[in-house]
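Peer 1: Below are the sequence and a predicted model; questions follow.
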Amino acid sequence: MLSMTCLYNQTVKVAATVDKDGFEETKAKRQADSTDAISSFLTRRFGIAGGLAWLGFLAVGSLGKQLKTRWEVAEAEKGTQEVTSTAQVEITLPSGVRYTDLRVGGGQSPPRGYLVVVDYVGKANGIVFEDTKLRGKPIVYFFGGRPFTAGMCEGTEQVLATMKAGGKRRVYVPASLGFGSQGAVLRPTEHVPDKQGVVPPNSDLEYEIELVRVSIPPS
């Protein structure tokens, strides 16, 4: 069995092809969860254990410049500040999306194309359709990628763009910037087989979003 360091080194050698064989393939097939897409190439190369190990590196943090170093994580955590209830202010964007900072992150904001790790609770018309924290499995995807994945939408992208790693926001998204008249179904995936959330058509959305990590993409 490959050691973790050996697996990482081999992963870097093939990472340049992940976008073509993973992310672009996801676009073509319009898969529901890009976490599977990111790991699909590595799973084919190294087997299930290898693909899951790579996701473990993303979600937990590990070796090399692909991910944040322990020092960077410590610095981000040091700059993170909780916002007291009396200091919380709701901001309305020109699009109609509203958000309130619950925690201001001390890390990096996500440039388009970077990998992000996100935990969130999503509600449609007041009913929970996804809770990644309860499941213990945050979503991992390329920020700014299309199609939107795992319950994310235009409204959440607008909010995440100005967040910093470690931050948390309460977000309101009108249906027009959510899933519109089509609604959405969060289908089970290889890594989250119990996923089954449903967003009815024309639903206004509420989120509590935490930007856990921002990492440079494989290159």
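Peer 2: Sure thing, it's come through. Numbers count the residues shown, from 1 in each chain.
Peer 1: C-alpha from now on. contacts and neighbour counts both.
Peer 2: Will do.
Peer 1: Tell me how many other residues surround the closest residue to Y207 other than its chain neighbours.
Peer 2: The spatial neighbour of Y207 that comes closest, neighbours along the chain excluded (CA to CA, 6 or more residues apart in numbering), is G122 at 4.5 Å. By the criterion of other CA atoms under 10 Å, G122 has 24 neighbours.
Peer 1: Could you do G126 as well?
Peer 2: Under the neighbour criterion other CA under 10 Å, G126 is assigned a count of 11.
Peer 1: Now do the contacts for it.
Peer 2: Neighbouring residues of G126 by CA atoms under 8 Å, 6 or more residues apart in numbering: L205, E206.
Peer 1: the helices in this structure, which residues?
Peer 2: Using DSSP state H, the helices assigned to the chain run over residues 4-14, 18, 24-29, 34-46, 48-60, 70-78, 132-135, 154-160.
Peer 1: Quick one, which of those helices gets closest to L102.
Peer 2: Among these, the nearest to L102 by CA to CA is helix 154-160 (13.0 Å).
Peer 1: The residue nearest to Y207 contacts E206, correct?
Peer 2: Yes. Applying CA atoms under 8 Å, one finds G122 in contact with E206, separated by 5.8 Å.
Peer 1: ok, back up a step: what's near enough to touch the residue nearest to Y207?
Peer 2: G122 makes contacts with V128, F129, E130, D131, G151, L205, E206, Y207, E208, as judged by CA under 8 Å, 6+ apart.
Peer 1: Distance check, it against C6.
Peer 2: Here G122 is placed at a distance of 38 Å from C6 (CA to CA, to the nearest Å).
Peer 1: same deal with R98?
Peer 2: Noted for R98: a distance of 45 Å to C6, by CA to CA.
Peer 1: of the two, who's got more company?
Peer 2: Between R98 and C6, counted using other CA under 10 Å, R98 has the larger neighbour count: 20 against 10.
Peer 1: Comparison target, given below:
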Amino acid sequence: MRIAALLATLLIALGLAACGEEKTSDIPDGDETTAAPAAPTETEAAATPDKPKVEKGEGKPPTKLETEDLKKGTGAEAKDGDELTMQYVGVLFDDGKEFDSSYKAGQPFEFTLGEGMVIKGWDEGIKGMKAGGQRKLIIPADLAYGAEGSPPDIPPDTPLIFVVDLEKVN
């Protein structure tokens, strides 16, 4: 008798659950067609999914800033006063030891170009990049951290190499 009462209660609960509200989720069931995601706007580019590998420098250390576009962007061009959203990896020129990375931090880096918020090599080397682009910056010590360095990771008078991805220009 007790089992019959328990079974009846269970059946009633299941029946009431089946009478619940209709599904209102916006998530498609798989048989519905979905629109393609919107393309990046002119000032924004898709995030770079993979952390780039940055090799140590070759030959003599640089005496002036060197830039190389690894991928040309198609979005807005970065100019002084623009707020930029970047991903980056930085290594020491001499041995390729990574000292910093936005990927390691888990989020992009934001700053205003041309306002001295970053090392001079960035302010000069990123100017003119377009959103969606990837650029290699080989920065002499005087446009990086100079004679002071940035202890403990960057010794004095050390040239640096960055690979930067410009995700967004505001």
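Peer 2: Structure's in. What do you need? Keep in mind the model is a prediction, meaning the values are calculated, not measured.
Peer 1: List the residues that contact the residue nearest the centre of structure 2.
Peer 2: Centroid-nearest residue in structure 2, with CA atoms, centre = their mean: Q87, separated by 3.6 Å. In this structure, Q87 of structure 2 makes contact with T48, S101, S102, Y103, Q107, P108, F109, V164, D165, L166, E167, judged by CA under 8 Å, 6+ apart.
Peer 1: Of those residues, just the buried ones, ChimeraX syntax please.
Peer 2: Per 16 or more other CA atoms under 10 Å, the buried members of the contacts of Q87 of structure 2 correspond to this ChimeraX selection:
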select :48,101,102,103,108,109,164,165,166,167
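Peer 1: Now the two most distant members of the contacts of Q87 of structure 2.
Peer 2: Taking CA to CA as the measure, the contacts of Q87 of structure 2 span a maximum distance of 14.9 Å, between S101 and E167.
Peer 1: what residue of structure 1 takes the place of the residue nearest to the centre of structure 2?
Peer 2: Taking TM-score structural alignment, the alignment pairs Q87 of structure 2 with D119 from structure 1.
Peer 1: K72 of structure 2 too?
Peer 2: In structure 1, the residue matched to K72 of structure 2 (TM-score structural alignment) is V104.
Peer 1: since we're on that match, how many residues are nearby?
Peer 2: The number of residues packed around V104 of structure 1, counting by other CA under 10 Å, is 18.
Peer 1: Kindly provide the distance from it to T156 of structure 1.
Peer 2: 16 Å.
Peer 1: Ok, F142 of structure 1 next?
Peer 2: Using CA to CA, we find F142 of structure 1 at a distance of 14 Å from T156 of structure 1.
Peer 1: next one: Y207 of structure 1
Peer 2: 8 Å.
Peer 1: go on, S40 of structure 1?
Peer 2: In this view, S40 of structure 1 and T156 of structure 1 are 25 Å apart by CA to CA.
Peer 1: And for R98 of structure 1?
Peer 2: Looking at R98 of structure 1 against T156 of structure 1, where the rule is CA to CA, the gap reads 10 Å.
Peer 1: Report the set of residues contacting both of the two.
Peer 2: Counting by CA under 8 Å, 6+ apart, the common neighbours of R98 of structure 1 and T156 are V171, V173.
Peer 1: Relative to K136 of structure 2, how far out is the residue nearest to the centre of structure 2?
Peer 2: In this structure, Q87 of structure 2 lies at 12 Å from K136 of structure 2, with CA to CA as the measure.
Peer 1: With L7 of structure 2 instead?
Peer 2: Shown here: L7 of structure 2 relative to K136 of structure 2, a distance of 70 Å by CA to CA.
Peer 1: just L92 of structure 2 next, same as before
Peer 2: 13 Å.
Peer 1: Which residues are in contact with each of these two?
Peer 2: I161.
Peer 1: In contact with the corresponding residue of structure 2 for S203 of structure 1, which residues?
Peer 2: Aligned counterpart of S203 of structure 1 in structure 2: T158 (TM-score structural alignment). In this structure, T158 of structure 2 makes contact with L92, F93, P140, A141, A144, Y145, G146, G149, judged by CA under 8 Å, 6+ apart.
Peer 1: how far away is T158 of structure 2 from L7 of structure 2?
Peer 2: Spatial separation of T158 of structure 2 from L7 of structure 2 under the definition CA to CA is 77 Å.
Peer 1: now do G90 of structure 2
Peer 2: For G90 of structure 2, the distance to L7 of structure 2 under the criterion CA to CA works out to 66 Å.
Peer 1: for G121 of structure 2, same thing?
Peer 2: 75 Å.
Peer 1: can you check D157 of structure 2 too?
Peer 2: For D157 of structure 2, the distance to L7 of structure 2 - CA to CA - is 80 Å.
Peer 1: out of those two, which sits in the busier spot?
Peer 2: The residue with more neighbours, out of D157 of structure 2 and L7, is D157; 17 against 12, by other CA under 10 Å.
Peer 1: can you pull the contacts of the more buried one?
Peer 2: When contacts are taken as CA under 8 Å, 6+ apart, D157 of structure 2 is in contact with A141, D142, Y145, G146, A147, E148, G149.
Peer 1: mind putting these in TSV, distance to L14 of structure 2 included?
Peer 2: TSV is the format used below for these (distance: CA to CA, whole Å):
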residue	distance to L14 of structure 2
A141	72
D142	74
Y145	69
G146	72
A147	75
E148	72
G149	69
